[in-house]
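Asker: predicted model and sequence below, questions to follow.
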Amino acid sequence: MQALINVNLMELLNSFISLFTAFVLGGIIGFERQFRQRTAGLRTNVLVAVGAAIFVDMAMRTGGDDGAIRVAAYVVSGVGFLGAGVIMREEGSVRGINTAATLWASAAIGTSAGADLILEAIMATFFVLAANTLLRPFVNAINRIPIDAQASELTHVIHIIAPASQRQTVMSDLERMLKAFHYPLAELDITPFGEEEIEIEATLMATSIDEKDMDLLIKQLNQNARVRQAFWSPRTND
């Protein structure tokens, strides 16, 4: 019978408005993500927004503002675990961080809608969409700017392709050359490269490295009869 006692048409209408707002706004954000074929698309963003709105709306009806504040804190931490699930690491790069951040923002919008802050939720939706759309041309323009090794924090990586049978000799040659150039080695990875070759990936410690010296080092490595190919690449520090 408690369920019948809890029925209040005005509060029910208020909850409907909150959940409907979360549904629509989460759908707007999710549509943009779905259009760009992201991991978390339309349904995921809607569910996150509506779910957050349900929790906060329920907390407000049962525990008042204090209850809503406590539940909102749990929503923030809970969505953090959900966002971690869409972040993937592959081939030394990290993907899905923007998707995870969008899910986090969808939860915030749902939380605002659940707390009856409808205009605030609409305003937040505008800014989330602006971040994912209006800022995209600026990001693309910045990414097209060549990396300045002197102005950026970079990790320099040397790649060497060599016969597997010459592994120890090539590693000794590399260590000797790095010592001559005073470049400390931070990490060394060796992976198969075809059936009879290996790739040695030497990551240098972050230090003041001259690109001309790096080119000279690579030139000397390529002159080594035991090295099939050598090159270096900068890697940004995340």
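Answerer: Noted; the coordinates are in hand.

Asker: when you work out contacts or count neighbours from here on, use the C-alpha atoms and nothing else.
Answerer: OK.

Asker: give me the residues contacting the host helix or strand of His159.
Answerer: In this assignment (DSSP states H and E), His159 forms part of strand 154-163. The contact list for strand 154-163 (C-alpha atoms under 8 Å, 6 or more residues apart in numbering) reads 170, 193, 196-206, 226-237.

Asker: okay, and which of these map to helices?
Answerer: Val170 (DSSP state H).

Asker: excluding covalently adjacent residues, which one is nearest to Ser96?
Answerer: Slight slip there: residue 96 is Gly, not Ser. Nearest-residue entry for Gly96: Ile87, 4.4 Å, with adjacent residues in sequence omitted and distances by C-alpha to C-alpha, 6 or more residues apart in numbering.

Asker: assumed Thr39 was part of a helix.
Answerer: No - going by DSSP: H, G, I helix; E, B strand; the rest coil, the assignment for Thr39 is coil, not a helix.

Asker: structure B:
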Amino acid sequence: MDFDFEILIRFLLAILWGGLVGAEREYRGKAAGFRTTILISFGSCFFTLMSSVIGGTGNPDRIAANIVTGIGFLGAGVIFRGENRVNGITTAASIWAVAAVGMGIGGGYYFAAGCASVLILFVLAVLSFFERQIDSFNQSRTFLAKGNLAADIQYNCEQMIKANKLRAKLLKRIRESDQVIITWQIQGHSKNLEAFVDQAMKAEFIERIEC
């Protein structure tokens, strides 16, 4: 097979496998979507090819060895902290894995790279269902309640928390004149959390709720 045609095949495969993973990320509205993931796969493939050419037989990993380090900075850019959790870690891991696929294609390991891409898609598309099921058994939320000091809001809220079989950790208590604002970190099954929130929304002794 002609060498130039071989390079073209590697580039196209890098675009194909990177695009499949990117399409899944784009469908879910993630930060690193279709075009980004293609460019990561293609760039890793090209860097690996150039590494073998520039480094020669004596040092073929001259450039490729730095791909892992460089892709780490790119992955860090999609991680951000929300109100209750850190988001973007799965997308960052996807970037890291797709870069490995691109390196595999650049090195000529087509079958291994193809299998890796299929497994990445399996983890992202199929295992997310099981992740949601596991997460539903032990969710965590920050719950803030404001009410009149005389209503003993802390005791009443904690009784509701126990009645719904939830665990709670007191985070903060603030008093403003005759008003008190209390914040808890509550954990438990998603159904119990929803039942507790519905009950708290209807409680007359609570004047303001954030959860």
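Answerer: Thanks, I have it. Nothing here was measured: the structure is a model prediction, and the numbers come from that model.

Asker: quick TM-score on the pair, please.
Answerer: Once superposed, the chains reach a TM-score of 0.68 (TM-score structural alignment, normalised by the length of the second structure), with 172 aligned residues with a C-alpha RMSD of 3.6 Å.

Asker: what does the residue nearest to Gly96 of the first structure align to in the second structure?
Answerer: In the second structure, Ile87 of the first structure lines up with Ile79, judged by TM-score structural alignment.

Asker: can you count the residues close to its match?
Answerer: Ile79 of the second structure: 16 surrounding residues under other C-alpha atoms under 10 Å.

Asker: related to what we said a few turns ago, keep only those of the contacts of strand 154-163 of the first structure that are in strands.
Answerer: 193, 197-204, 229-236 (DSSP state E).

Asker: quick revisit: distance between the strand holding His159 of the first structure and the chain's centre?
Answerer: Strand 154-163 of the first structure sits 25 Å away from the centroid of its parent chain (C-alpha atoms, centre = their mean, to the nearest Å).

Asker: picking that back up, hmm, the residue nearest to Gly96 of the first structure is touching Val94, no?
Answerer: Yes - counting by C-alpha atoms under 8 Å, Val94 is a contact partner of Ile87 of the first structure at 7.0 Å.

Asker: residue contacts, the residue lying closest to Asn59 of the second structure once chain neighbours are set aside?
Answerer: The shortest distance from Asn59 of the second structure to any non-neighbouring residue, by C-alpha to C-alpha, 6+ apart, is to Ser52 (7.6 Å). Going by C-alpha under 8 Å, 6+ apart, Ser52 of the second structure touches 59-62.

Asker: so what's Val46 of the first structure closest to, chain neighbours aside?
Answerer: Gly26 (4.4 Å).

Asker: Arg208 of the second structure maps to what in the first structure?
Answerer: So, by TM-score structural alignment, Arg208 of the second structure is left unmatched.

Asker: now the buried members of the contacts of strand 154-163 of the first structure.
Answerer: 170, 197-205, 226-227, 229-232, 234-235 (16 or more other C-alpha atoms under 10 Å).

Asker: which parts of the first structure are helices?
Answerer: 2-5, 9-35, 42-84, 97-114, 118-133, 136-143, 167-181, 211-222.

Asker: so which of those is the most packed in?
Answerer: Mean neighbour count (mean count of other C-alpha atoms under 10 Å) peaks for helix 97-114 among the helices of the first structure, with a mean of 26.

Asker: equivalent range in the second structure for that helix?
Answerer: Counting by TM-score structural alignment, helix 97-114 of the first structure sits on residues 89-106 of the second structure.

Asker: how close does that stretch sit to the first structure?
Answerer: Once fitted to the first structure, stretch 89-106 of the second structure is off its aligned match by 0.6 Å on average (mean C-alpha distance after the TM-score superposition for the first structure).

Asker: neighbouring contacts of that stretch?
Answerer: So stretch 89-106 of the second structure is contacted by 10-11, 13-14, 17-18, 21, 25, 30-32, 37, 40-49, 64, 67-68, 71-72, 74-76, 78-79, 110, 112-114, 116-117, 120 (C-alpha under 8 Å, 6+ apart).

Asker: rerun that using 7 Å as the cut-off
Answerer: 10, 14, 18, 32, 37, 40-42, 44-46, 48-49, 71, 75-76, 78-79, 110, 113, 116-117 (C-alpha atoms under 7 Å, 6 or more residues apart in numbering).

Asker: same question, stretch 21-39 of the first structure
Answerer: 40-43, 45-46, 49-50, 53, 86, 106, 109-110, 113, 125, 129.

Asker: same check on stretch 163-180 of the second structure?
Answerer: Taking C-alpha under 7 Å, 6+ apart as the rule, stretch 163-180 of the second structure contacts 146-149, 181-188, 192, 196.

Asker: and for stretch 167-187 of the first structure?
Answerer: 202-205, 226.

Asker: what stretch of the second structure does that stretch fall on?
Answerer: The aligned range for stretch 167-187 of the first structure is empty, by TM-score structural alignment.

Asker: quick one on the thing from earlier: from the chain's centroid, how far away is the match of helix 97-114 of the first structure?
Answerer: On C-alpha atoms, centre = their mean, the centre of stretch 89-106 of the second structure falls 14 Å from the chain's centre.

Asker: again, but for stretch 131-144 of the second structure
Answerer: How far stretch 131-144 of the second structure lies from its chain's middle: 15 Å, per C-alpha atoms, centre = their mean.

Asker: quick check, nearest of the contacts of Ser52 of the second structure to Lys162 of the second structure?
Answerer: Asp61 (58.8 Å; C-alpha to C-alpha).
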